[in-house]
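Visitor: here's my sequence, what's the structure:
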Amino acid sequence: MNKILLFFLLFFVSTAFAQERLIIIGGGERPKDALTKLIQLSGDAQGEILIITWASGEQPASFESIREDLASLSPIKIVHAPMSPLTAESKITFLNQLKTAKGIFFTGGDQVRIMKVLEDEELYKALHERYHQQVVFSGSSAGTAIMSEKMITGEGKFDVIDGTQVEVKKGLGLLTNAIVDQHFVKRQRENRLMGLILLNPELLGIGIDENTAVYVQDNYLAEVLGESQVLIFDTQGKEKELKVSFLKKGDKYNLKKKKVIH
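Guide: A predicted model of the protein is given here:
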């Protein structure tokens, strides 16, 4: 009996303190406070961040850019994941890299390229397993777009507010209660996100501007980092009625209760 009680106690403690961490950047300059948070959550100097450049058309240059940014802030170990397309051998290398990484960062480019690699179900599941094992995930631009289950591809008709005109595909889906858009204010992308949220009223729309990031804990507590704004769209259960929350650095939002935290 005591062994059974001990088992449930250990299970409760391990699950109670488990934490999912996600840092999503809207593109442009990567905010220093967002990268500092990524480094901290990845173990600082004793940690290791795995950089995935599959979205980029110039993968070595993409890696070098984020490597320089991170190295300027910390001596943390920075590892380049095998470049796409993966071979049978490089896939094994990548899976082994996942086992030791404490942080994972997806660079920008074309989000569809990332998900093309992740059509491999083993890789898709391996990333989810690490996320649920307290490995912090992050990305910028295309690396942010993949984080929602419904991923905006960038294709469609955007001069109307009509979600049926916006192409979406399956994303990595670490953020389950929202659709994410990036470069938001800079590139005036409100039409496509509002259209999608009106079409999917059960979800929030999170528009992250350039030089700005959102730090999400446990899929519900969101905090704005960086320089510009984050806009959150909520239908509040009433189709064709949108509430818009304008958030800036330091502001927090409860994604489950759909309200700003004061």
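Visitor: make it CA atoms for all contacts and neighbour counts henceforth
Guide: Fine.
Visitor: what residues does stretch 27-44 touch?
Guide: For stretch 27-44, the external contacting residues (Cα atoms under 8 Å, 6 or more residues apart in numbering) are 23, 25, 47-49, 70, 73-76, 102-103, 108, 135-136, 138, 140-141, 182-183, 209-213, 215, 225-227.
Visitor: what lies in contact with stretch 247-260?
Guide: By Cα under 8 Å, 6+ apart, the list of residues contacting stretch 247-260 from outside reads 177, 204, 219-232, 234, 245, 261-262.
Visitor: tell me which of these fall in strands.
Guide: When the contacts of stretch 247-260 are checked against strands (DSSP state E), the matches are 204, 221-226, 230-232, 234, 245, 261.
Visitor: now, which of those residues sits nearest Ala61?
Guide: Among the ones in strands among the contacts of stretch 247-260, Gly226 lies closest to Ala61 (Cα to Cα), at 23.8 Å.
Visitor: one more sequence to fold, the one below, so I can look at both together:
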Amino acid sequence: MSESIESKGPLVIIGGAEDKHENCTILREFVRLAGGIDAHIAVLTAATAYPQEAGIEYDRVFSHLGAAAVDIVHTEEPDDANSPQLLEIVADATGVFFTGGDQSRVIRVVQDSLLEDLLHKRHREGIVVGGTSAGAAIMSEVMIAEGDSTTHPYLNAVEMSKGMGFLSQVLVDQHFAQRGRLGRLLTALLLEPHVLGLGIDENTAVVVQGDDLEVIGAGAVTVVDESETSHNNLSRLLKDEAMAVFGVKLHILPHGYRFNLKTRQPSVPEGSLVP
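Guide: Sure, this is the predicted structure:
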């Protein structure tokens, strides 16, 4: 990968089921990146079928962590994503957070709207954008819309669609270890060659700033790199047939470990004892 990842605001991409009641390590870091006690957070509930409940929960936790203001942005229909009142909230926000739910719902409601344009503008200006579960899946340019879990890679194991594109050249899968999603991520990466795969466990996140990615939380992030594989049988497959792939590179990164998205190299935390 020769091109540098474009410099924008930070991304906090969460694998789902993040702690909202105890130390709140991940959400605490999101608030810090949004400005700490001066943070003005806009919570986007487009993904969830229960927007009122999700809004109340994130209002509670972000307020508890010290954010100065929390506004809930409900976009249940595409017309909502062009509302001047909602656009004003996002224009004033120092951080934007996408809840979990169904990633395809976000695309249906937000994509090709004034809200989408404004979100990218604000991110380019440097505000932090975060998302959990479905809100993590949408971060990439191409996303996994749905797919089979706990399976080997096979041709129709995943359905791909356009994502929101906050992060380029990377594909995100969430609830990774808990739902056994290695097979579907491998499938997706064979369908999208040269894209890097991030499988993010629950209560775990990656914080992306420029080319640098840092893991925080209780689980791990599985980085899957298929860019230098020596063989696959994709061109000969029919529906439901198993995929073959040789030479996949895999990294497992727990809390504190880093990864460079430009060089595709992991690094150990400072102060770690390396044998």
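Visitor: nearest residue to the counterpart of Glu141 of structure 2 in structure 1 in space, please, no chain neighbours.
Guide: Under the alignment by TM-score structural alignment, Glu141 of structure 2 pairs with Glu149 in structure 1. Nearest non-adjacent residue to Glu149 of structure 1, counting by Cα to Cα, 6 or more residues apart in numbering: Gly173, 3.7 Å away.
Visitor: that neighbour matches what in structure 2?
Guide: So Gly173 of structure 1 corresponds to Gly165, using TM-score structural alignment.
Visitor: re earlier: so the match of Glu141 of structure 2 makes contact with Leu174?
Guide: Yes. At 7.1 Å, Glu149 of structure 1 counts as touching Leu174 under the criterion of Cα atoms under 8 Å.
Visitor: so what's the aligned partner of Thr45 of structure 2 in structure 1 up against?
Guide: When structure 1 is aligned by TM-score structural alignment, Thr45 of structure 2 is paired with Thr53. By Cα under 8 Å, 6+ apart, the residues touching Thr53 of structure 1 are 59-60, 62-63, 80-81, 83, 106-108.
Visitor: go on, Lys238 of structure 1?
Guide: Residues near Lys238 of structure 1 by Cα under 8 Å, 6+ apart: Pro201.
Visitor: does it sit in a helix, a strand or a coil?
Guide: Under DSSP: H, G, I helix; E, B strand; the rest coil, Lys238 of structure 1 falls in the coil class.
Visitor: Gly197 of structure 2 versus the spatially closest residue to Asp211 of structure 2 that is not a sequence neighbour, what's the distance?
Guide: Excluding its sequence neighbours, the residue lying closest to Asp211 of structure 2 (Cα to Cα, 6+ apart) is Leu261, at 5.1 Å. Separation of Leu261 of structure 2 from Gly197 of structure 2 (Cα to Cα, to the nearest Å) stands at 11 Å.
Visitor: of these two, who's got more company?
Guide: Just comparing Leu261 of structure 2 and Gly197: by other Cα atoms under 10 Å the higher neighbour count belongs to Gly197, 24 against 21.
Visitor: structure 1: which residue goes with the more buried one?
Guide: So, by TM-score structural alignment, Gly197 of structure 2 is matched to Gly205.
Visitor: residues contacting its match?
Guide: The contact partners of Gly205 of structure 1, by Cα under 8 Å, 6+ apart, come to 178-181, 193-194, 196-197, 231-234.
Visitor: buried only: go through the residues you listed for me.
Guide: 178-181, 193-194, 196-197, 231-234 (16 or more other Cα atoms under 10 Å).
Visitor: which part of structure 1 lines up with stretch 88-99 of structure 2?
Guide: Counting by TM-score structural alignment, stretch 88-99 of structure 2 corresponds to 96-107 in structure 1.
Visitor: so for that stretch, first residue to last residue, what's the gap.
Guide: Terminal residues of stretch 96-107 of structure 1 are spaced 20 Å apart (Cα to Cα).
Visitor: buried sites along it?
Guide: Across stretch 96-107 of structure 1, burial judged by 16+ other Cα under 10 Å covers 97-98, 101-107.
Visitor: aligned to Ser140 of structure 1, what sits in structure 2?
Guide: Aligning on TM-score structural alignment places Ser140 of structure 1 opposite Thr132 in structure 2.
Visitor: name the nearest residue to its match, ignoring sequence neighbours.
Guide: With sequence-adjacent residues excluded and distances taken as Cα to Cα, 6+ apart, Thr132 of structure 2 is closest to Ile14, at 4.5 Å.
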